[in-house]
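J.: Sequence unavailable; structure follows:
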């Protein structure tokens, strides 16, 4: 009988907290927050990085730091719609 066990070693979902000592994701989120709050004429921000670099985690942290009644986040998964 063939073994049909499936193992999952890594989650591809973004985290809502920064678990790293250097707090790089939290710092990136804070920098984005500063631009959004202090420069209301900026309407588009780009976040660039390699696969697994923490872009989505930084965005999730940013979302948790901003007032949900003032700022709306819309997620679009480009990989599913290419």
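T.: Perfect, I can see it now. Bear in mind that the values here come from a model prediction, so they are computed numbers and not experimental data. Residues are numbered from 1 along each chain as shown.
J.: Please make it C-alpha for all contacts and neighbour counts, starting now.
T.: Will do.
J.: Could I get the buried residue list for the helix or strand that residue 59 is a member of?
T.: Taking DSSP states H and E as the definition, residue 59 sits inside helix 55-65. Using 16 or more other Cα atoms under 10 Å as the test for burial, helix 55-65 gives 55-63.
J.: Distance to residue 27 for the residues you listed - can I get that in JSON lines?
T.: Formatted as JSON lines, the buried residues of helix 55-65 follow (distance: Cα to Cα, whole Å):
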{"residue": "55", "distance to residue 27": "12"}
{"residue": "56", "distance to residue 27": "14"}
{"residue": "57", "distance to residue 27": "11"}
{"residue": "58", "distance to residue 27": "8"}
{"residue": "59", "distance to residue 27": "11"}
{"residue": "60", "distance to residue 27": "13"}
{"residue": "61", "distance to residue 27": "10"}
{"residue": "62", "distance to residue 27": "10"}
{"residue": "63", "distance to residue 27": "13"}
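J.: Got another one to weigh against that:
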């Protein structure tokens, strides 16, 4: 996956978030933080959001096929 494809993939995540109304009040979610998780050798992008109206918190989980867990661990080890 090249950089342009990766950016389109991430952009599609924010399209989902921006088009998902709060289940409590119908307000819009604002992104508070984003991070990666590795479960069973698969990468997930986790985005923590808060409703701008009522403060309801929600996490969105998206697969992250552009992240290779083995390569990520190698690069992280090199930084330490």
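T.: Everything's here; your move. Nothing here was measured: the structure is a model prediction, and the numbers come from that model.
J.: so what number do they get for TM-score?
T.: The TM-score (TM-score structural alignment, normalised by the length of the second structure) is 0.29; 38 aligned residues with a Cα RMSD of 4.0 Å.
J.: which one's the longest helix in the first structure?
T.: What stands out as the longest helix in the first structure, according to DSSP state H, is helix 24-38.
J.: buried stuff in it?
T.: 25-26, 28-30, 32-33, 36.
J.: which secondary structure elements does it contact?
T.: Packed against helix 24-38 of the first structure by the contact rule (3 or more Cα pairs under 8 Å, 6 or more residues apart in numbering; DSSP states H and E) you find helix 55-65.
J.: So which other helices or strands are in contact with the helix it packs on?
T.: Counting contacts by 3+ Cα pairs under 8 Å, 6+ apart, helix 55-65 of the first structure is packed against helix 24-38.
J.: angle of the helix it packs on against helix 55-65?
T.: Going by axes from the mean of the first three to the mean of the last three Cα atoms, to 10 degrees, helix 24-38 of the first structure is angled at 50 degrees with respect to helix 55-65.
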